[in-house]
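>>> Generate a structure from the sequence data that follows.
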Amino acid sequence: MENIHLKKVGAADLGEVTLLVGDPARVELISSQWDTHQLVSENREFILVTGTWKGTTVSICSTGIGVGSTEIAIIELIRSGAKKLVRLGGCGAWNDRLSAGDLLFNHAMVRDPGMLHQYVSDTYPAAADPDLLAQIKLQAENSGFRVHTGIGMTTQSYYLGQSREHGISNGPQPNKNWMDYWKERHVLNAEMESAVLFILASLYQISAANCLVVHVNRLNEQWVSDQDYQAIHQQAAKLVLDACVKIQ
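Modelled structure (predicted):
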């Protein structure tokens, strides 16, 4: 079956690991550091590049934001022969132990009811591959990053679904108690894609993990600058690839 979005992509076009990024611009930011890189597919928000990193063939694909587009990218990558998938993205932290610019690895995700219910019931766990996660975490620690692990939340909403103000007075407003509810249950962060990756990877039996850059701590609104944020993503991509190359 030919892909509808990642057009004409097959197993020969994918590396030993495929990084997943939300922002299409981050594909070039990261792949430009590789020994070689070549555009494989570009359609809508989906850009796929494959190249070599320290002698190993690797890939990177943009997914866009949120559940719907990420499901498309992951399904078509798995169908095309992807071997390992690692989401390299950002998140907002809900714990004062985490600072903007830290790295966070989620071993499991809470998720909104109904997310991907066509694939599996809401009670099915959204969990990372423990061996892949452990190897990437170790590489991050050895690279000198402040590193955290724990349970996160994947939401289908950026504003009210993450208890954010949206600045519109006539309509629904954020539930101020919503973040506190999940903080009390030791959920460390919120983002919009990891649960989709973990569920689909578990169902279709490939290894998956995430490596998230803390863009903001929501408790004190401490943000990392956009310039530093992109630089951290570049460093994080290198350590993820180094970890994945080691475990081939």
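
>>> From now on I want contacts and neighbour counts done on CA atoms only, so please keep to that.
Noted.

>>> Sort out which residues of stretch 224-231 are buried, please.
By 16 or more other Cα atoms under 10 Å, the buried positions in stretch 224-231 come out as V224, Y229, Q230.

>>> taking those one by one, which sit in helices?
Y229, Q230 (DSSP state H).

>>> what secondary structure does the residue sitting nearest the centre point of the chain sit in?
The chain has R87 as the residue nearest its centroid, 3.0 Å off, counting by Cα atoms, centre = their mean. Classification of R87 using DSSP: H, G, I helix; E, B strand; the rest coil returns strand.

>>> wouldn't it be in contact with A201 here?
No: counting by Cα atoms under 8 Å, R87 sits too far from A201 to count as a contact (11.7 Å).

>>> Between these two, which contacts overlap?
Each of A208 lies in contact with both R87 and A201 under the rule Cα atoms under 8 Å, 6 or more residues apart in numbering.

>>> I'd like the buried residues of stretch 224-231 laid out as TSV, including distance to E141.
What follows is the buried residues of stretch 224-231, written out as TSV (distance: Cα to Cα, whole Å):
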residue	distance to E141
V224	20
Y229	18
Q230	19
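
>>> Next, the structure of the following sequence, for comparison with the previous one:
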Amino acid sequence: MPYHIKAERVPEGVLITGDPLRADRFASLLERPRLINDNRGLRTYVGFYKDKEVAIAAHGMGGPSVAIVVEELISIGAKRIIRVGTAGAISPELRPGDVLVADAASSTYGGAGLGLYFGSICPPSSPDLELTYRLLQELSKLGVKATKGAVFSSDSFYAESNVLGLLKSLGFKAVEMECATVTALSRIRGVSAACALVISNSAGSLQSDQALVDKGLMSAAAASLEVLIR
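Sure, this is the predicted structure:
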């Protein structure tokens, strides 16, 4: 049994999200959900979606926290992981409630909690192509217009405004805190991972429309569960 997630097993398909209260909301999409872990606030549910068993787990904030959760979920059975979370828009065409599916993720050198994993080697942090393609398909079926693009995983929420110009010039569409860690660790552990992000605000501003964000999150969660049960 892992040190933080006190459970013996999870199904192969796991949806992960930062906020434990968001994990509660996503669990409402499941049939017969049951809470199998609440240790350290890393709330983890197992239930059924269209008669197929899946899990939903909270991973906390930032690379080090999500690294712990991804490692432990993989150790007890996870093989397909989709992060559903929020991001701050760098690209001006993205608005609160829009969905961005990451087709690449990056961080500062040694950042996102990855320094001890990769040493002097730049980590491979691209999402799984098949899961990413299926995510885009399922979002389209739900009538959700989703954009794909590169995201930057930041270690310092309140310092991101200092580098937004550089990130924009490098082609990043949004900034968040976990995708690079999720995709890099999944790749070296031999499992598949993808990320669906709902724009919560423009990076550098805290103004948002929570109703639109919540609607986007539930749509992204539903699409992700469809992908995970295949």
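
>>> related to what we said a few turns ago, in structure 2, what sits opposite the residue nearest to the centre of structure 1 in the alignment?
By TM-score structural alignment, R87 of structure 1 lines up with R83 in structure 2.

>>> And the aligned partner of E31 of structure 2 in structure 1, how close does it get to S41 of structure 1?
Using TM-score structural alignment, the partner of E31 of structure 2 in structure 1 is D35. Look at D35 of structure 1 and S41 of structure 1: by Cα to Cα, to the nearest Å, they are 19 Å apart.

>>> Check which helix or strand L48 of structure 1 maps to.
Element membership for L48 of structure 1, per DSSP states H and E: strand 46-53.

>>> Tell me roughly how far that strand lies from structure 2 on average.
Once fitted to structure 2, strand 46-53 of structure 1 is off its aligned match by 0.4 Å on average (mean Cα distance after the TM-score superposition for structure 1).

>>> Where in structure 2 does that strand fall?
With TM-score structural alignment applied, strand 46-53 of structure 1 matches the range 42-49 in structure 2.

>>> contact partners of that stretch?
Outside stretch 42-49 of structure 2, the residues within contact range by Cα under 8 Å, 6+ apart are 4-5, 10-11, 20, 23, 27, 29-38, 53-60, 69, 225-226, 229.

>>> could you redo the last one with a cut-off of 7 Å?
Applying Cα atoms under 7 Å, 6 or more residues apart in numbering, the external contacts of stretch 42-49 of structure 2 come out as 5, 20, 27, 30-38, 53-60.

>>> chain center to that stretch: distance?
15 Å (Cα atoms, centre = their mean, to the nearest Å).

>>> same check, this time on stretch 104-114 of structure 2
Chain-centre distance of stretch 104-114 of structure 2: 15 Å, with Cα atoms, centre = their mean.

>>> what's the answer for stretch 15-31 of structure 2, then?
Centroid separation for stretch 15-31 of structure 2 versus its chain: 12 Å, with Cα atoms, centre = their mean.

>>> Would you mark the buried spots in it?
Neighbour counts over stretch 15-31 of structure 2 (16+ other Cα under 10 Å) mark 15-20, 22-24, 26-27, 29-30 as buried.

>>> residues in contact with the equivalent of R218 of structure 1 over in structure 2?
Residue pairing (TM-score structural alignment): R218 of structure 1 is matched to A203 of structure 2. Taking Cα under 7 Å, 6+ apart as the criterion, A203 of structure 2 is in contact with G88, A89, I90, S161.

>>> Nearest to A78 of structure 2 among those?
Nearest to A78 of structure 2 among the contacts of A203 of structure 2: G88, at 28.1 Å, using Cα to Cα.

>>> Need the three-state assignment for the closest one.
Under three-state DSSP, G88 of structure 2 falls in the strand class.

>>> Nearest residue to it in space, ignoring adjacent ones along the chain?
With Cα to Cα, 6 or more residues apart in numbering as the measure, A203 is the residue that lies nearest to G88 of structure 2, at 4.4 Å, once sequence neighbours are left out.

>>> Strands of structure 1, residue ranges please.
18-21, 36-43, 46-53, 56-62, 84-93, 103-111, 126-127, 147-154, 187-191, 207-217, 222-223 (DSSP state E).

>>> Make TSV from those strands and add distance to A134 of structure 1 to it.
Conversion of those to TSV gives the following (distance: least, Cα to Cα, whole Å):
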stretch	distance to A134 of structure 1
strand 18-21	17
strand 36-43	27
strand 46-53	21
strand 56-62	20
strand 84-93	13
strand 103-111	9
strand 126-127	13
strand 147-154	10
strand 187-191	18
strand 207-217	9
strand 222-223	27
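
>>> how far away is the residue nearest to G88 of structure 2 from M61 of structure 2?
17 Å.

>>> before we move on, what about A222 of structure 2?
Counting by Cα to Cα - A222 of structure 2 and M61 of structure 2 are separated by 22 Å.

>>> Give me the more crowded residue out of those two.
A222 (19 against 15; other Cα atoms under 10 Å).

>>> Aligned to the more buried one, what sits in structure 1?
Under the alignment (TM-score structural alignment), A222 of structure 2 pairs with K238 in structure 1.

>>> residues near Q234 of structure 1, how many?
Counted with other Cα under 10 Å, the neighbours of Q234 of structure 1 add up to 18.

>>> ah, wrong one, I meant D38 of structure 2
Considering only other Cα under 10 Å, D38 of structure 2 is surrounded by 17 other residues.

>>> got the contact list for the residue nearest to R22 of structure 2 when sequence neighbours are not counted?
Sequence neighbours aside, A58 is the residue nearest to R22 of structure 2 in space, at 7.9 Å (criterion: Cα to Cα, 6+ apart). Counting by Cα under 7 Å, 6+ apart, A58 of structure 2 touches I16, T17, G18, D19, P20, A23, L42, R43, T44.

>>> can you list those in TSV and add distance to G119 of structure 2?
Shown next, in TSV, are the contacts of A58 of structure 2 (distance: Cα to Cα, whole Å):
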residue	distance to G119 of structure 2
I16	26
T17	27
G18	26
D19	30
P20	32
A23	33
L42	28
R43	31
T44	31
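
>>> ok, of the residues you listed, which one's closest to E176 of structure 2?
Among those, and counting by Cα to Cα, the member closest to E176 of structure 2 is G18, at 10.9 Å.
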